[in-house]
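Student: sequence and predicted structure, then a few things I'm wondering about:
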Amino acid sequence: MNDRRRPTPPSPGDAPDAAADGIEQGKRLIRVADDKGLSLSQKIANRFYLLSWKTPLHSRRLKGKYPLKLLAVPDDDVPGDPRAGQAIRAGYFLFRGLKQPVDTLDFAKLDLIPDFADHLHGFRWLRDLASVASREQGAPIAEGVMRKWLEVHAETPSEPAWRADNAAWRLLFWTTHAPLILSSSDLVYRSLVLNCVARTARHLDRSADKAPVGLPRIVAWGGIVAASLLIPGGAARKVFGEAGLKRAIDAGIHADGGILSRSPLDQMEAIMLLSMVQAVYDVRREPAPAFLQDALSRTVPALLSLAHGDGGLGSWQGAAAVDPARVSAIVAASRVRSRPLRQARDWGYQRIAAGQTVLQIDAAPPP
């Protein structure tokens, strides 16, 4: 007779010690409250807010004094893409293999995929152009595109051009690469650019907290902080912006440093944003708040935990392969030197390394 014994249930004394790994019993697979989508009421409220952009009241809120100049021009420690920069000099924008001729660019009828449109509205391409052109070479190109954008969007806020994260990225890249867009001797054009910088800051003051929790809201508040340090008379905005940025970081980044969306691309974007804000403090010779450095010291190890042996990122959450050089450049810009995070408590990615072998595991609960 085959004597099979039923397994003896573990006694309470055999249970794993919660203190051993810091995870409470019964909480090893949990959903995070903030990973749910917007409720119906939130969607309706957001829709009404977007409709309010077309009202005279919103336009009046964006009016005010425009700065005669910027207080400083921050450094951009993240290098641009030389290939994309050379393409701009050759007469077309290059984005993930897609092309858009500069001379036929029409911001009123931008028939491009959303990410490409965001790339143009956020003026991220200024970084690429700056990597291959001097001010004398790049300014005429940048000013030409700038005039096209201002003609359509300077006075009429609309999505996606004035979406909070796009507006914040645009403000950061406009100010960081100001020599490319403010070298003109045309005083009317210069005034229009500076006025739009100020309008963008006022727009962010009212829309940052309405951006989705996570990277979009962090970017929006980062733009407010940058504006407070680069536009004259920003003392009150600085207090307001730093408080908002801290709230956005606390809500959008887990305690272990992982971004709420769990996307490696969003993680890189968050590190780049925080590094650019830190550069603004540096150029103004003001100490950055402690929470900013703390956020960088947590997000960089989390990003490195998804790096393969060659330094490139793993393809998670719809992300494609990322060049190791780009990962290294963004980490270098953060000025954080750290080892990869080995055990993520909240982010969900686990990393096991032995010799030249790296094993990455997405151990988060299903959606």
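Tutor: Ah, there it is. The model shown is predicted, which means the values in this text are computed figures rather than measured ones.
Student: can we go C-alpha only for contacts and neighbour counts from here?
Tutor: Will do.
Student: elements contacting the strand or helix carrying Gln350?
Tutor: Assigned by DSSP states H and E, Gln350 falls within strand 349-354. Contacts defined by 3 or more C-alpha pairs under 8 Å, 6 or more residues apart in numbering; DSSP states H and E place strand 349-354 against strand 357-362.
Student: return the list of helices and strands in contact with the strand it packs on.
Tutor: strand 349-354.
Student: tell me the buried residues in the strand it packs on?
Tutor: The neighbour-count check on strand 349-354 (16 or more other C-alpha atoms under 10 Å) flags Tyr349, Gln350, Arg351 as buried.
Student: could you do stretch 317-334 as well?
Tutor: Within stretch 317-334, the residues that count as buried by 16+ other C-alpha under 10 Å are Val322, Arg326, Val327, Ile330, Val331, Ala333, Ser334.
Student: related to what we said a few turns ago, tabulate the buried residues of strand 349-354 in TSV, adding columns for distance to Ser297.
Tutor: Shown next, in TSV, are the buried residues of strand 349-354 (distance: C-alpha to C-alpha, whole Å):
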residue	distance to Ser297
Tyr349	18
Gln350	18
Arg351	18
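Student: which stretches in this protein count as strands?
Tutor: Along the chain, counting by DSSP state E, strands occupy 92-95, 98-101, 349-354, 357-362.
Student: can you say which of these is packed in most?
Tutor: strand 92-95 (a mean of 19; mean count of other C-alpha atoms under 10 Å).
Student: hold the first one in mind and look at this next one:
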Amino acid sequence: MLRDRVRLASVSAARAAGAFARGAAAPYHLMKSMAIAPPERLRIAPPDIRTTDSTVADQIYAGYFSFDGKTVQARGVSPFLVAAPSECWRRSLAGFSWLRHLQASDNRAALATAQELVADFLSLPKIPADDPAMEPAVVARRLLSFLSQSPTLLDGADADFYDAFMLALARNARLLWRALAGDGARGADRAFCAIALAEFAVCADTGRKIAPHVSRALSAELDRQILIDGGHVSRNPQVAVDLLLDLLPLRQVIAARGLQTPSAVLRAIDRMMPMLRMLQHGDGSLALFNGMGATALDRLASALAHEDTRGAPPVNAPYAGYQRMEAGDALVIVDAGGPPPFEFSLCAHAGCLSFEYSLGIERVVVNCG
């Protein structure tokens, strides 16, 4: 009892000291972030390996925006000006991940719609800091989406749109720099912010000055969040899938530029791939532990398709706290771990010794997710 109290007191003191140090350094990082200049050009555009859906493009072209179980019909009004039905809907809209569906469309009108919608967003007055669109994770998603879709968005664009787009890239990068330097981003969001900032540093011609600092920040987050056995410290399998879908394009774009990929990025990718296969049932879906919902099989397949070597899935992940037992077509996956650190426990369950059982492609015993 006394030992636990001492440990908690030490953790609290460390957090307080860290918060004080970050607060003291805030003016310095504010000044440093302002040095991130708008690019004159982008040297390369990263790929988006997430799958696309032409029906989503058709819906957006028709003025219907469906995210997170909510649908809004814009009726000729900018979707960024309508009342958001939920904060999750607003986050998805402002993250612009849906641009990939329009980019993949063969409909020239749909591509023009993508440019118009981005122009609508760029023309908005200053967005309040408490708007979900300004949350660090949403800003990171928006920066990644803008960079990956930049060839389409800038194709035939006039000078005003081009300048506004480049300025938006720099502003987003500044926000992420400050979020990483302070307490703006927490938990897994810090890794996504670092990935987005690293892509900006690689793709933008003005990113060279911040590249060393960003590389160190990204490496530190990956070493902190990806455990030795490949599990994410949150113990949520979905976080590992999402990280891979962003880390793999980053690795590709760094290689295409002829730059050296940080070893922490390579380690994280190599460790997470087998871990995800360990948590797969016979139907391809992942076990529902600690916030994992229904598996988007297309996204999981896109991530695992980049695995260089594919052996038998591991059966023991002591750091992540999962065990796998197989006998013929029978498979049991067991949660044998403790709670994750508080910072990463938003979706965690009190599920120690819970298990899932499947027989071939049939799920027999499952968790609620």
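Tutor: It's in. Since we're looking at a predicted model, the values are computed, not measured.
Student: still on that earlier bit, can you say which of the strands of the first structure is nearest to Trp53 of the first structure?
Tutor: strand 98-101 (28.5 Å; C-alpha to C-alpha).
Student: what's the neighbour count on whatever residue of the first structure lines up with Pro85 of the second structure?
Tutor: In the first structure, the residue paired with Pro85 of the second structure is Leu112, using TM-score structural alignment. Leu112 of the first structure has 13 neighbours, counted by other C-alpha atoms under 10 Å.
Student: swap in Ala170 of the second structure?
Tutor: Every residue meeting other C-alpha under 10 Å relative to Ala170 of the second structure is counted, giving 25.
Student: and what of the one 10 residues further on?
Tutor: By other C-alpha under 10 Å, 24 other residues sit near Leu180 of the second structure.
Student: still on that earlier bit, in helices only, show me the buried residues of stretch 317-334 of the first structure.
Tutor: Arg326, Val327, Ile330, Val331, Ala333, Ser334 (DSSP state H).
Student: which of the residues you listed lies closest to Leu296 of the first structure?
Tutor: Nearest to Leu296 of the first structure among these is Ser334, at 6.7 Å by C-alpha to C-alpha.
Student: which residues does the closest one contact?
Tutor: With contact taken as C-alpha atoms under 8 Å, 6 or more residues apart in numbering, Ser334 of the first structure is in contact with Ile271, Met272, Leu274, Ser275, Leu296, Val300.
Student: apply 7 Å and report the result again.
Tutor: Ile271, Ser275, Leu296 (C-alpha atoms under 7 Å, 6 or more residues apart in numbering).
Student: burial check on the first one, number of neighbours?
Tutor: So that's Ile271 of the first structure. Neighbour count for Ile271 of the first structure, taken as other C-alpha under 10 Å: 23.
Student: the second structure: which residue goes with that one?
Tutor: By TM-score structural alignment, Ile271 of the first structure lines up with Leu244 in the second structure.
Student: let's have the buried residues of stretch 317-334 of the first structure in TSV, adding distance to Lys43 of the first structure.
Tutor: Listed next are these as TSV, based on distance: C-alpha to C-alpha, whole Å:
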residue	distance to Lys43 of the first structure
Val322	33
Arg326	36
Val327	35
Ile330	34
Val331	36
Ala333	36
Ser334	35
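Student: closest to Gly244 of the first structure among the residues you listed?
Tutor: Distances from Gly244 of the first structure to these, taken by C-alpha to C-alpha, are shortest for Ser334, at 20.9 Å.
Student: grab the longest helix from the second structure for me.
Tutor: Taking DSSP H as the criterion, the second structure has its longest helix at helix 2-33.
Student: so for that one, what gets flagged as buried?
Tutor: Buried-residue list, helix 2-33 of the second structure, by 16+ other C-alpha under 10 Å: Arg22, Ala26, His29, Ser33.
Student: which other helices and strands does it contact?
Tutor: The helices and strands touching helix 2-33 of the second structure, judged by 3 or more C-alpha pairs under 7 Å, 6 or more residues apart in numbering; DSSP states H and E, are helix 159-181.
Student: other SSEs contacting the helix it packs on?
Tutor: Looks like helix 159-181 of the second structure contacts helix 2-33, helix 136-148, helix 189-203 (3+ C-alpha pairs under 7 Å, 6+ apart).
Student: what stretch of the second structure does stretch 280-297 of the first structure fall on?
Tutor: Going by TM-score structural alignment: stretch 280-297 of the first structure matches residues 253-270.
Student: what about the matching stretch, start to end distance?
Tutor: From its first residue to its last, stretch 253-270 of the second structure covers 17 Å (C-alpha to C-alpha, to the nearest Å).
Student: list the buried residues for it?
Tutor: In stretch 253-270 of the second structure, residues buried by neighbour count (16+ other C-alpha under 10 Å) are Val253, Ile254, Ala264, Val265, Arg267, Ala268, Ile269, Asp270.
Student: check the buried residues of stretch 317-334 of the first structure and tell me the two furthest apart.
Tutor: Distance extremes for those: the farthest pair is Val322 and Ser334 at 17.7 Å, using C-alpha to C-alpha.
Student: against Ala130 of the first structure, how distant is the equivalent of Asp48 of the second structure over in the first structure?
Tutor: Under the alignment by TM-score structural alignment, Asp48 of the second structure pairs with Asp76 in the first structure. Going from Asp76 of the first structure to Ala130 of the first structure by C-alpha to C-alpha gives 10 Å.
Student: of the two, which one has the most company?
Tutor: The residue with more neighbours, out of Asp76 of the first structure and Ala130, is Ala130; 24 against 19, by other C-alpha under 10 Å.
Student: what about the more buried one, distance to Ala72 of the first structure?
Tutor: In terms of C-alpha to C-alpha, Ala130 of the first structure sits 18 Å off from Ala72 of the first structure.
Student: nearest to Leu187 of the first structure among the ones in helices among the buried residues of stretch 317-334 of the first structure?
Tutor: Nearest to Leu187 of the first structure among these is Ala333, at 34.5 Å by C-alpha to C-alpha.
Student: ok, how many other residues are close to the alignment partner in the second structure of Ser228 of the first structure?
Tutor: Residue pairing (TM-score structural alignment): Ser228 of the first structure is matched to Ala201 of the second structure. By other C-alpha under 10 Å, 22 other residues sit near Ala201 of the second structure.
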